[in-house]
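Colleague: pasting the sequence and the predicted coordinates here, then a few questions.
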Amino acid sequence: MTTRRCLCGALQEMSLLSHFCLCLQRKAGSCCRCIRFLHVFVFVLHIHGGHSQMCDPADLASLLAFSDGLDRMGAGLVGWGPNDTSCCSWTGISCDLGRVVELDLSNRSLSRNSFRGVAVAQLGRLPCLRRLDLSTNGLVGAFPASGFPAIEVVNVSSNGFTGPHPAFPGAPNLTVLDITGNAFSGGINVTALCASPVKVLRFSANAFSGDVPAGFGQCKLLNDLFLDGNGLTGSLPKDLYTIPELRWLSLQENQLSGSLDKALGNLSKLTLIDLSYNMFFTKIRAAKIRDKYPAFIFLTHFLNKPR
């Protein structure tokens, strides 16, 4: 539904093509006649390039509201403003059919800005936004709990965001979420995260507390799980050992304890694991994973100190 809405929103801006939007809103079997024209239209638009596209008025309004909500613009947003309505040519923005699909403001000298009111929530109203990068800006404040219906890749690492972490419950295509190096706190919303085909979760160096929640076993496509540098406690949930595609598991520098289940050896695709600086007390031989993870065994043996 989101893809169809994004495409139709762009076509509706052009009266010549509005009937194709109506066609796309019908069942798939009735769209055959408009597909050939649509292919030609997209090809021509691609030749002209994203920066020549007209900016959707609703997207423009959301971007202006976002910039207005910053305490100060910073060097990274030079060119943003109401005097230029061609937002597809603005710094860090990529468009498709006039709709904003990517926003890359990484390392844009936005430090010491805070989001006043609903500033960042305005970005969540961009219905076609697939990639968002606000990393390395020193931004502070809360991140909205809803919005971003088409989001796929999010990187807000190295900022000062606080409160609950974003989970994007209404985003069915989320694959990468990197929130490393913020001050997100509370628990981890595994239910919402695993409802998407998520592959990478980087939650390092925040202020998460409580147990590592059960439910990660539902993330069937998860490759990388980084929860290191938090205040997580308790033992590891058993379903953590059932993630079929898991390659990297980083849990060091928490307060985890208990024994390591033998099922850890069932993670056949695991290539990196670090559980150091915790309080595990499993005997290495009892875990029966010495041969498979020799480097991990060394770290676990020498850097875990039960209290």
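Modeller: The structure has been received and is ready for your questions. Residues are numbered from 1 along each chain as shown.

Colleague: for the rest of this, base every contact and every neighbour count on C-alpha atoms.
Modeller: Will do.

Colleague: my read is that S146 contacts G170, right?
Modeller: Yes: using C-alpha atoms under 8 Å, S146 is in contact with G170, at 7.0 Å.

Colleague: distance of T175 relative to H165?
Modeller: Distance, T175 to H165, by C-alpha to C-alpha, to the nearest Å: 16 Å.

Colleague: meant to ask about R202, not that
Modeller: For R202, the distance to H165 - C-alpha to C-alpha - is 11 Å.

Colleague: same question, L222
Modeller: 18 Å.

Colleague: and T175 and H165? which has more neighbours close in?
Modeller: H165 (23 against 20; other C-alpha atoms under 10 Å).

Colleague: now name the helix or strand holding the more buried one.
Modeller: Taking DSSP states H and E as the definition, one finds H165 inside no helix or strand.

Colleague: in which helix or strand does the residue nearest to it when sequence neighbours are not counted reside?
Modeller: Nearest residue to H165 in three dimensions, chain neighbours excluded: F184, at 5.5 Å (C-alpha to C-alpha, 6 or more residues apart in numbering). F184 belongs to strand 183-186 when elements are defined using DSSP H and E.

Colleague: centre of the chain to that strand, how far?
Modeller: 16 Å (C-alpha atoms, centre = their mean, to the nearest Å).

Colleague: remind me what it packs against, helices and strands.
Modeller: strand 160-163, strand 207-211 (3 or more C-alpha pairs under 8 Å, 6 or more residues apart in numbering; DSSP states H and E).

Colleague: in addition, the following structure is provided for comparison:
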Amino acid sequence: MAEPKSHLFIFFLISSIFSVRSLTLSSDIIALKPLNTPLNLPPFLPILASALGISLPCWDFSTEPCSVPRVTHFTCGITCSGSRVVQLTLDSQGYSGTLTPFIANLTRLITLDLTENNFYGPIPFSIFFLPNLQNLILRVNSFSGVIPPSVTYLKSLKFLDLSRNSLSGSLPNSMNSLTSLSRMDLSYNKLIGSLPKLPSNLNELALKANSLTGSLFYSSFNGLTQLMVVELGENSFTGTLDAWLFLLPSLQQIDLANNSFTGIIVPKPPPNFNSQLVAVNLSFNRINGILPVNFIYYPILRSLGLSYNQLRGPIPKEYNKKGSMQRLFLDGNFLNGSLPAEFFSGDTAVTGSFGDNCLTSCPVSSQLCSKSQKPASICQQAYGGPADQGLNCQSNV
């Protein structure tokens, strides 16, 4: 009776082995094969592969992409769950070509990451019909064309990074329908136009180094209670920065440097408002008026940049009493008067720059005053009075 039992054991062993080996759904293979075709490799890689004794390309369709084990086949970029491809991540090896529209067959795909390669051409519309896609990361490639309105079909999308490409046109007006989106980085493209209504669950917004225009309106940011980071530097935004921006409840970092803003309204936070603001960079704009004193009421603000604007008047004496301040950049304005001595005491931990202003008593021995002050003639012209009315800009003691 032992022999039948041994046969039964062998049967179950073979069955278990074949149950572990998952075959790939045919539609997923149809999607992967044309994607494999344009993966043109840099010339040094075949030489390196030969030296290391490995074969190229790293997708070998002589076996199933989702077969187990996957040691010698499909070694780069594919992750499966059962018989379906759920992640496609290419290493930064200079792969080039256009992206196949057949990628829409990967209906279980959660992550598509082609970071730092040489893909070019438009992003296929079919990508925006992947129902389970949560992470679309195409940064540092050469994709061109517009971001189509169909991007808003990606209802599961949490992370969108199309930065450092050559995308053009304006942002889709219906971006706010991406209700799952928490991080969006479209920096370093050629985008134009104004900001639309933004997704309500955004944590991070990055649109640096585009050609965006217009003012920042509350309607674009209304309801963004989780927004922590705003990076809109190196654009062409204009107008006044209103109080609502500084009162977004979760906001920690604001970078609006290198734009054309002309005014700023910094409110004193309400009594029950727990500000999270840590860093503000508004340098290289056209902001005029006096230096806002209300920044001192933001309890954990550590870094403030207002360099190279058109600010006038004295530096508020309260600034030197703000214990949390660590970095203060005010150079390149028309600030005048004398500086509180506390800025130059041994107890201060503030770094930054007060140079290229109209200040008196700014000692050149201090790192804060390493840049010289403006000539008296420029300060006199800026204030419309004689140089002896507290505007001796060249007085560096």
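Modeller: On my side now, so go ahead. Because the structure is predicted, anything quoted here is derived from the model rather than measured.

Colleague: that older thread, would CSV of the helices and strands packed on strand 183-186 of the first structure with mean neighbour count and distance to L63 of the first structure be doable?
Modeller: As requested, those are exported to CSV (neighbours: other C-alpha atoms under 10 Å; distance: least, C-alpha to C-alpha, whole Å):
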stretch, mean neighbour count, distance to L63 of the first structure
strand 160-163, 20, 20
strand 207-211, 19, 30
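
Colleague: which one of those lies nearest to V78 of the first structure?
Modeller: V78 of the first structure sits nearest to strand 160-163 of all those, at 22.7 Å, using C-alpha to C-alpha.

Colleague: that closest one aligns to what range in the second structure?
Modeller: Aligned by TM-score structural alignment, strand 160-163 of the first structure falls on residues 142-145 of the second structure.

Colleague: and that stretch, how far from the first structure on average?
Modeller: When the first structure is overlaid, stretch 142-145 of the second structure sits 0.4 Å from its aligned residues on average, using mean C-alpha distance after the TM-score superposition for the first structure.

Colleague: in the second structure, what range does the strand holding F184 of the first structure match?
Modeller: Under the criterion TM-score structural alignment, strand 183-186 of the first structure matches residues 166-169.

Colleague: residues in contact with that stretch?
Modeller: The contact list for stretch 166-169 of the second structure (C-alpha atoms under 8 Å, 6 or more residues apart in numbering) reads S142, F143, S144, G145, V146, I147, Y188, N189, K190, L191, I192, G193.

Colleague: with adjacent residues omitted, what lies nearest to P267 of the second structure?
Modeller: That would be A243: by C-alpha to C-alpha, 6+ apart, it lies 5.5 Å from P267 of the second structure.

Colleague: G193 of the second structure touches S211, doesn't it?
Modeller: Yes: at 7.4 Å, G193 of the second structure counts as touching S211 under the criterion of C-alpha under 8 Å.

Colleague: which residue is nearest the middle of the second structure?
Modeller: Centroid-nearest residue in the second structure, with C-alpha atoms, centre = their mean: A206, separated by 3.7 Å.

Colleague: now do the contacts for it.
Modeller: Counting by C-alpha under 8 Å, 6+ apart, the residues that A206 of the second structure touches are M184, D185, L186, S187, V229, V230, E231, L232.

Colleague: what does stretch 170-185 of the second structure contact?
Modeller: Identification of contacts with stretch 170-185 of the second structure by C-alpha under 8 Å, 6+ apart yields 146-149, 152-163, 191-207.

Colleague: returning to what we had before: distance of the residue nearest to the centre of the second structure relative to Q253 of the second structure?
Modeller: From A206 of the second structure to Q253 of the second structure the distance is 11 Å (C-alpha to C-alpha).
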